[in-house]
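Undergrad: Below is the structure, and that's it, no one-letter string:
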C-alpha cells in the first residue's frame, strides 16, 4: 500500500496543472511517467517513441513533455554516474530534451504546461552551460558555442524575468571567437562592449573586427575602450600598433601623446613613442623620448640600448654624408660630430655593461653594438657570457 501511495503522489505531482486527461491519454501517458520516475529509461523511450509515431498521440503536448523529461532526467543521471548509456540514450540528448519541450509548448495552446516547463527549462539552461564549458575545455569550440547559445536562448526569454547573464554571453563570445565564427563573435562581444564588461572584450572585439576585414570598426572599438577603461595600456598600444602597421606614424605618435597626457609616468608609452621615432629615423626626437623613459624606468636595459643605437645611427649618417664632401675642414668638423655621437653611444652602452646584465637578448645587443663600434675587449668579454 505504501508503494502504491508513493506512486500516486509522484503521478499527482507530474500531472498537476494539466488538462483533464481523456481516458485514452491517461491510459497511455501515466505508465510512461511512471517508467521515467522509476528510472526505467529504455522502456520509457520505447513507449514515448511509440506515442510519437502515432498521429493522434503526437498531437498531445504531454507526449512531447514526457520525451523531454525522459531525455533530461536520463542525461542528468548519466552525467552524475558517468554512465554513457544514460546520457547517450538519444543522440544529442540535451537538444532532444530542448526540442521536445519546445514542441510541447507550441502544442499547449492553453498554457497549462507552463508550471511544469519553466523549472525544466531552468535546469536545461544549467545543463547546456555545463556542456558548453566541457566542450570548451576540450577545444570543441563549435559545440561549446551551440550549447552556450541554447542556454542563452532559454535564459533570455521574458517569462523567466532574468537579467542578462553577461558571463554566459562572454562564454558564447569566446566559443565563437575560438571557432573563428567572426560575425557571431563580434555580435556577442559588441553586446558586452556596450555593457563595459572588460578591457579584454574590447581587445577581442578589435581582433574580430580585423578578422572580418573592418579596420575602421576595430579602431573605433579601441578608441571607445580607451575611454571606457581609463586609458588601458593594452588598448592604447594596440591602437598605436594598428596605425604603425598602416604606416600612419603621426597618428601612432598622437595616440601615445594623448595617453601620456593622462598618464605621464607610464614608461611603456614613452619607450614605444621612442621606438616609432627610431623606426622613422627621427633619431633626435627618439633620443629625447628615450631619455625620459630611462628616468622613469632606470632598470629597463633595452631602452639604454635603443638610445645607444640612435646615437650610433646618427654617427653613421654623418660619416656617410662626408663621403661626398670636398671641403676638408667641413669634413673634419662633421667627423667631430660623428665621433661625439659614437662616444654617446658608448656612454649609454657602458651603463648597461656595468650593470652586468644576464638577459641573453640584452647581451647580444650589447655585443653587436660594441662590435660595430670596434670596442673589441668588451666584445670578447661578452662572448664568454652569451650562450
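TA: Ah, there it is. Since the structure is predicted, the reported quantities are computational estimates derived from the model, not experimental observations.
Undergrad: C-alpha from now on. contacts and neighbour counts both.
TA: OK.
Undergrad: Check the secondary structure at residue 213 for me.
TA: Three-state assignment for residue 213 (DSSP: H, G, I helix; E, B strand; the rest coil): coil.
Undergrad: Look up how far residue 372 lies from it.
TA: Noted for residue 213: a distance of 43 Å to residue 372, by CA to CA, to the nearest Å.
Undergrad: Residue 346 now?
TA: As judged by CA to CA, residue 346 and residue 372 stand 11 Å apart.
Undergrad: What of residue 204?
TA: According to CA to CA, residue 204 stands 42 Å off from residue 372.
Undergrad: So which of these two has more stuff around it?
TA: Comparing residue 204 with residue 372 by other CA atoms under 10 Å, the one with more neighbours is residue 204, at 21 against 12.
Undergrad: out of everything not next to it in sequence, what's closest to the more buried one?
TA: residue 189 (7.4 Å; CA to CA, 6 or more residues apart in numbering).
Undergrad: Buried ones in whichever strand or helix holds the one you found, by neighbour count?
TA: Assigned by DSSP states H and E, residue 189 falls within helix 182-195. Neighbour counts over helix 182-195 (16 or more other CA atoms under 10 Å) mark 182, 184, 185, 186, 188, 189, 190, 191, 192, 193 as buried.
Undergrad: Okay, one more to line up with it:
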C-alpha cells in the first residue's frame, strides 16, 4: 500500500510540473491578449528553449507553437517600435510557428483555429508587401508575396480539395522579382500568371522584358511568338517582335511582322515609319518614300518621318553630284545637266527639313542640313538665318 501511495504522489508531481510549464504558454497568450508583448515574447521563448529542461514538456505541444505564431503576428501589428525592433521578420516567424503547430497536432484538433489565423496572416503579408513595394524594397515585397503563395498552397487552406490560386499575387511576385532584378524568378512567376491567363498579352511582354534584361534574346523571341499566337490582335507584342528582329538585323522577319501590324492597325503612323526605315535600310528608296509620306499623312507632326524624307532627297542629291563629277571635263553640257538633276533632289529635301526644324527648333541636325542646302542652292538670306540660329544654339 505504501509503494502505491508513493507512485501516486510521483504521478501527481509529474502532472503538476507538466501543467506548470504549459501554464507558461497560457501566460504568454494572456500577455499577448493584454498587449504586453515584451512579456509575451519572453514567456514564449522560455517554452521552446531547448536548453531549458522544463521546455521538454512544451516544445512538442502544438498549442505552444500556435500561441507563438499569435504573438509574433501581434508584434508585426503593434505600434510599439521598441518591441518591433527586437524581432526580425515577425510574420515569417509566425508562419513557421503555425506550420510547426500543424505538424505536431497529429489529430488535427486545432486545424479550424489555425486556418483562421493563417487567413489573417495572409492579410498581414499583403500589407507588408504593399508597404515594401511602395518603399522600393522589392526584396521584402517578393518574399512577402512568396509567403502568401506558400500559405495558399497548404493543404489546410484548400477548398473542396483544391488549393486556392491567387493570380494577382503570382503576378505581383513577378513584378517584385523584376524590380529586384531577380529575372529568373520574375520569369517563373510571370509564366505561371500567363498560364492562368492573367493580364493577357501584357504578361508575355513582361516575360520578354525579363529575358531581354538577362540578354537572352532567343528567350524573348520565343516568348513573344508564343504570346502573338495566343493574342494575334495585340499590336504591342508585334512591336516588340519587330524591334528585336530589327536590332538583330533580321530584316525579313521584321518586315513580315510589320506588315501584319499595318494590316491590323492601318492608321498607326509609327508602323509606316518603321516600314520606311526598313525599306531605307534595304535601299528600296521609292518604297521608303511612300511609307514615310504615309506616316506624315497620318501624323502631321512626325519629326522623324520629315527628317528621314529630307535625308533621302539630300542623299540622292549627293549621289547625283558624284555622277556629275564623273563626267569628263570635255563634256561641260552633260556635267551641267547632271548637276541640275542633283539640285532637283536638293530642292525636294528642303520642305521636309524645314518642317523638321519647325517641329524641333533647337535640333542642330536639321539646321545643319538646311545650311548646306541653302548654300548649295544660293538661298543666301535663308542661309544667313540658319547660320545665326546655329550660332545661338552652340553658344
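TA: Sure thing, it's come through. The model shown is predicted, which means the values in this text are computed figures rather than measured ones.
Undergrad: Any idea what the TM-score comes out to?
TA: Scored against TM-score structural alignment, normalised by the length of the first structure, the superposed chains reach a TM-score of 0.83; 358 aligned residues with a CA RMSD of 2.6 Å.
Undergrad: Show me what the helix holding residue 189 of the first structure is packed up against.
TA: Applying 3 or more CA pairs under 8 Å, 6 or more residues apart in numbering; DSSP states H and E, we find helix 182-195 of the first structure packed against helix 166-178, helix 199-211.
Undergrad: Pull the distance from it to the chain's centre.
TA: How far helix 182-195 of the first structure lies from its chain's middle: 11 Å, per CA atoms, centre = their mean, to the nearest Å.
Undergrad: Next: stretch 362-381 of the second structure.
TA: In terms of CA atoms, centre = their mean, the centre of stretch 362-381 of the second structure is found 44 Å from the chain centre.
Undergrad: list the buried ones in that stretch?
TA: Residues of stretch 362-381 of the second structure classed as buried: 364, 366, 367, 369, 370, 371, 372, 373, 374 (neighbour count, 16+ other CA under 10 Å).
Undergrad: just stretch 25-40 of the first structure next, same as before
TA: Within stretch 25-40 of the first structure, the residues that qualify as buried are 29, 30, 32, 33, 34, 35, 36, 37, 39, counting by 16+ other CA under 10 Å.
Undergrad: Which ones among those residues lie within helices?
TA: Per DSSP state H, helices hold the following members of those: 29, 30, 32, 33, 34, 35, 36, 37.
Undergrad: Put together a markdown table for those residues, with distance to residue 139 of the first structure on each row.
TA: Converted to a markdown table, those look like this (distance: CA to CA, whole Å):
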| residue | distance to residue 139 of the first structure |
| --- | --- |
| 29 | 41 |
| 30 | 42 |
| 32 | 38 |
| 33 | 37 |
| 34 | 39 |
| 35 | 37 |
| 36 | 34 |
| 37 | 35 |
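Undergrad: what's near enough to touch residue 257 of the second structure?
TA: By CA atoms under 8 Å, 6 or more residues apart in numbering, the contact set of residue 257 of the second structure is 238, 241, 242.
Undergrad: oh sorry, the question was meant for residue 71 of the second structure
TA: Neighbour list for residue 71 of the second structure: 29, 32, 37, 40, 41, 94 [criterion: CA under 8 Å, 6+ apart].
Undergrad: Including distance to residue 155 of the second structure, could those go into CSV?
TA: Listed next are the contacts of residue 71 of the second structure as CSV, based on distance: CA to CA, whole Å:
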residue, distance to residue 155 of the second structure
29, 26
32, 28
37, 31
40, 30
41, 29
94, 18
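Undergrad: Among the residues you listed, which one sits closest to residue 330 of the second structure?
TA: residue 94 (96.7 Å; CA to CA).
Undergrad: so how far is residue 316 of the second structure from that closest one?
TA: With distances taken as CA to CA, residue 94 of the second structure is found 74 Å from residue 316 of the second structure.
Undergrad: Likewise for residue 70 of the second structure?
TA: For residue 70 of the second structure relative to residue 316 of the second structure (CA to CA), the value is 79 Å.
Undergrad: Neighbour count for those two, which is higher?
TA: Neighbours of residue 70 of the second structure and residue 316, each counted by other CA under 10 Å, are more numerous for residue 70; the result is 24 against 21.
Undergrad: That one: helix or strand, and which one exactly?
TA: Taking DSSP H and E as the definition, one finds residue 70 of the second structure inside helix 62-77.
Undergrad: what does residue 119 of the first structure give?
TA: Under the assignment here (DSSP H and E), residue 119 of the first structure is part of helix 114-137.
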